[in-house]
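>>> coordinates only, sequence not included:
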């Protein structure tokens, strides 16, 4: 970030305690630059959604301490109604965002409340629905949409206000494979357009496609780095009850069979590139073999990721 340039999001020593006295956030600090795409991960109850609600001023009380700045300006509780133009929040349950008679009304709700002129609102509604693959759905009843369509509709309600930052809570949760891929493609496009994205997710297989950076939260920030750096720290991931992309696990098993791979791929695209280069270097062949330590090494890999799954299922 250049000298004097404002971060998209700056959080400094943020603390929040629930009314019952339970600490939800403790000394949380980080910065996100404009145009960055960041995954926010952590076990259930880690404070991820609570943090998200602080980013646009929805959750602000006497039990909050610390500073949150959006595009260089501190959150002002008296001006929360203006925040959607800066940062849009897409909630995990799209029904929390779809409450008008027709989908066009839902998508128009935000721009109308921002005081945008009627003709411009119509244009933004049409454009936002087009961007999420719901062109022509203006007169549909929102609650009659499929789960995947509702997720995309919820994103459209935010896009219609054209915020510089978009924060999403579990965007791919509870979707079938086709709907998940459609949603991921929308997020990829937003990333390519230069939108600043912060994505809460447990979908570790989607993270390499969507985020260049990962922040691990467990009431406080316990890790912050590139996607590769964070997923390479298996001890930290186990301690936090988190997993790594399935493709990384598979290539660790391949290593036990003699596959030459110093850097594990994070995604299918990375795997295809890695395999292609390895086969080309092997004169068109892939050489795997079983040696005396193979079964031990495979068992170690399986045990490590069984540990991940066990940790993830343990109550916190």
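Good, I have the coordinates. Just so you know, these numbers come straight off a predicted model, no measurement behind them. Residues are numbered from 1 along each chain as shown.

>>> drop to CA atoms for contacts and neighbour counts, all remaining ones
Fine.

>>> all strands of this structure, in order?
Listed in chain order, the strands of the chain (DSSP state E) span residues 9-17, 23-32, 37-41, 64-70, 73-74, 87-90, 165-169, 196-200, 213-218, 220-226.

>>> quick check: angle from the first one to strand 196-200?
Spelled out, it's strand 9-17. 30 degrees (axes from the mean of the first three to the mean of the last three C-alpha atoms, to 10 degrees).

>>> in strand 9-17, what's buried?
Across strand 9-17, burial judged by 16 or more other C-alpha atoms under 10 Å covers 9-11, 14-17.

>>> Switch those residues over to TSV; also include distance to residue 116.
Listed next are the buried residues of strand 9-17 as TSV, based on distance: C-alpha to C-alpha, whole Å:
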residue	distance to residue 116
9	25
10	28
11	30
14	33
15	35
16	34
17	37
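
>>> Looking at these, which one is closest to residue 173?
Nearest to residue 173 among the buried residues of strand 9-17: residue 9, at 24.7 Å, using C-alpha to C-alpha.

>>> Now for the buried residues of strand 9-17: which two are most distant?
9 and 17 (21.4 Å).

>>> Can you show me the helices along the stretch 1-150 of the chain?
48-55, 103-113, 118-131, 147-159 (DSSP state H, counting those that start in this stretch).

>>> here's the one I want to compare it with:
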């Protein structure tokens, strides 16, 4: 198998804070690898090392066979990077942003204009090409930012939390762009806190926690690894939730988890016959449900099982960037 990215034993410290603690990573060419983890897990630090913006304190990494420390110039010729925040110039139009980047990459003026026009068309931005960015929506800006990272025709694209702060519609637009890039043969390393995003886009997932890789595999493999399937039921009437919970406990021997918002009950269950058994019990007692069935665990449940805490928390502030500022 051909690997676009290989990293072995990466270590990075900021003073007494360890951002990476022996990270190994392999990304096959032409695939999307999702790097999943909460703020502070080491995702952005890894991307910065792989894009030659940081030097590791220990370990080794190659991109396209070139060492990121010994041969950074060749690595930079192979890669594109879209960070957590848009890097395009707010005072320029979409066309002007892309042409400027093309010229900075030593493209002749005519070639830079042609490349800009093609990318604007590819990202459905042609009609807005000459408008200032201040008139762009969040999704349009993010698409332009992705287009900017492709001006140099990179073989490997790093997307570091590309949909942070976007609404669901804009996020879906970015997902469509990523899928089209992979269809064209690009290799994508995607870091994200959005579990649904990794589930939708990634061929394989690497889970980071506290600077280490704690699991890796295809989304389905990770889901199966943490305990098979989940039996779920959501009674139509809120007053039936306790009775259905008692049925699930009796059938599985495990007390179900209850979502207090919508009354959804979930419990681990590997036996597919439990669905029909539950259906018979519900019918006999005249209880209706809006939802019932078996499913694999969600990536959120996988992350909780692997790390002991959710993938995202509202009050988590200790991200990789904060670590760098603190160390500085």
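Thanks, I have the structure now. Quick caveat, the model's predicted, so the values are computed rather than measured.

>>> Let me see the TM-score of these two.
Scored against TM-score structural alignment, normalised by the length of the first structure, the superposed chains reach a TM-score of 0.72; 261 aligned residues with a C-alpha RMSD of 3.5 Å.

>>> Skipping its backbone neighbours, what lies nearest the counterpart of residue 253 of the first structure in the second structure in space?
Residue pairing (TM-score structural alignment): residue 253 of the first structure is matched to residue 232 of the second structure. In space, and not counting its chain neighbours, residue 232 of the second structure is closest to residue 266: 4.4 Å by C-alpha to C-alpha, 6 or more residues apart in numbering.

>>> Give me the three-state assignment for that neighbour.
Under DSSP: H, G, I helix; E, B strand; the rest coil, the three-state class of residue 266 of the second structure is strand.

>>> What count of nearby residues applies to residue 47 of the second structure?
A count of nearby residues for residue 47 of the second structure, using other C-alpha atoms under 10 Å, gives 21.

>>> separation between it and residue 291 of the second structure?
41 Å (C-alpha to C-alpha, to the nearest Å).

>>> swap in residue 134 of the second structure?
Taking C-alpha to C-alpha, one finds residue 134 of the second structure at 44 Å from residue 291 of the second structure.

>>> sorry, back to before: the residue nearest to residue 232 of the second structure: how many residues sit nearby?
23.

>>> Kindly report the same for residue 228 of the second structure.
17.

>>> Would you mind listing the residues in contact with whatever residue of the first structure lines up with residue 10 of the second structure?
Counting by TM-score structural alignment, residue 10 of the second structure corresponds to residue 14 in the first structure. Contacts for residue 14 of the first structure (C-alpha atoms under 8 Å, 6 or more residues apart in numbering) come out as 25-29, 64-68.

>>> so what's the closest residue in space to residue 14 of the first structure that isn't next to it in sequence up against?
In space, and not counting its chain neighbours, residue 14 of the first structure is closest to residue 66: 4.2 Å by C-alpha to C-alpha, 6+ apart. When contacts are counted by C-alpha under 8 Å, 6+ apart, residue 66 of the first structure touches 11-15, 27.

>>> one more time with 7 Å, if that's ok
The contact partners of residue 66 of the first structure, by C-alpha atoms under 7 Å, 6 or more residues apart in numbering, come to 12-15.

>>> Then residue 134 of the second structure?
residue 90.

>>> Per the alignment, name the residue of the first structure opposite it.
Checking TM-score structural alignment: residue 134 of the second structure goes with residue 143.

>>> Could you report the neighbour count for the closest residue to residue 138 of the first structure other than its chain neighbours?
The shortest distance from residue 138 of the first structure to any residue other than its chain neighbours is 4.5 Å, reached at residue 104 (C-alpha to C-alpha, 6+ apart). Look at residue 104 of the first structure: counted by other C-alpha under 10 Å, it has 24 neighbours.

>>> Spatially, which residue comes closest to the spatially most central residue of the second structure, not counting chain neighbours?
Residue closest to the average C-alpha location in the second structure (C-alpha atoms, centre = their mean): residue 192, at 3.1 Å. Nearest residue to residue 192 of the second structure, sequence neighbours excluded (C-alpha to C-alpha, 6+ apart): residue 161, at 4.6 Å.

>>> Surely that neighbour touches residue 195?
No - using C-alpha atoms under 7 Å as the test, residue 161 of the second structure is too far from residue 195 to be in contact (11.4 Å).

>>> In contact with the alignment partner in the second structure of residue 29 of the first structure, which residues are there?
Under the alignment (TM-score structural alignment), residue 29 of the first structure pairs with residue 24 in the second structure. Listed by C-alpha under 7 Å, 6+ apart, the contact set of residue 24 of the second structure reads 7-10.

>>> So residue 7 of the second structure is in contact with residue 26, correct?
Yes - with contact defined as C-alpha under 7 Å, residue 7 of the second structure reaches residue 26; the gap is 6.4 Å.

>>> hmm, back to that, contacting residues for the residue nearest to the centre of the second structure?
Residue 192 of the second structure neighbours (C-alpha under 7 Å, 6+ apart): 35-36, 160-161.

>>> Show me what it lines up with in the first structure.
That one, residue 192 of the second structure, aligns with residue 201 by TM-score structural alignment.

>>> Residue 300 of the first structure and residue 248 of the first structure: what is the separation?
14 Å.

>>> now residue 151 of the first structure
For residue 151 of the first structure, the distance to residue 248 of the first structure - C-alpha to C-alpha - is 28 Å.

>>> Might one say that residue 318 of the second structure is in contact with residue 38?
No - between residue 318 of the second structure and residue 38 there is no contact under C-alpha under 7 Å: 9.4 Å.

>>> For those two, indicate the residue with more neighbours.
residue 38 (24 against 13).

>>> Could you check which residue of the first structure pairs with the more buried one?
By TM-score structural alignment, residue 38 of the second structure lines up with residue 43.

>>> same deal with residue 219 of the second structure?
By TM-score structural alignment, residue 219 of the second structure lines up with residue 227.

>>> wait, that match sits on residue 214?
Yes - with contacts counted by C-alpha under 7 Å, residue 227 of the first structure reaches residue 214, the gap being 5.5 Å.

>>> Looking only at neighbour counts, state which of those two leads.
residue 214 (25 against 20).

>>> For the equivalent of the more buried one over in the second structure, which residues are in contact?
For residue 214 of the first structure, the aligned position in the second structure is residue 205, judged by TM-score structural alignment. If a contact means C-alpha under 7 Å, 6+ apart, then residue 205 of the second structure has 33-36, 216-219 as its contacts.

>>> Could you single out the nearest of those residues to residue 116 of the second structure?
The closest of the contacts of residue 205 of the second structure, once distances to residue 116 of the second structure are taken by C-alpha to C-alpha, is residue 33, at 27.3 Å.

>>> My guess is that closest one contacts residue 203. True?
Yes - if you go by C-alpha under 7 Å, residue 33 of the second structure and residue 203 touch, sitting 6.0 Å apart.
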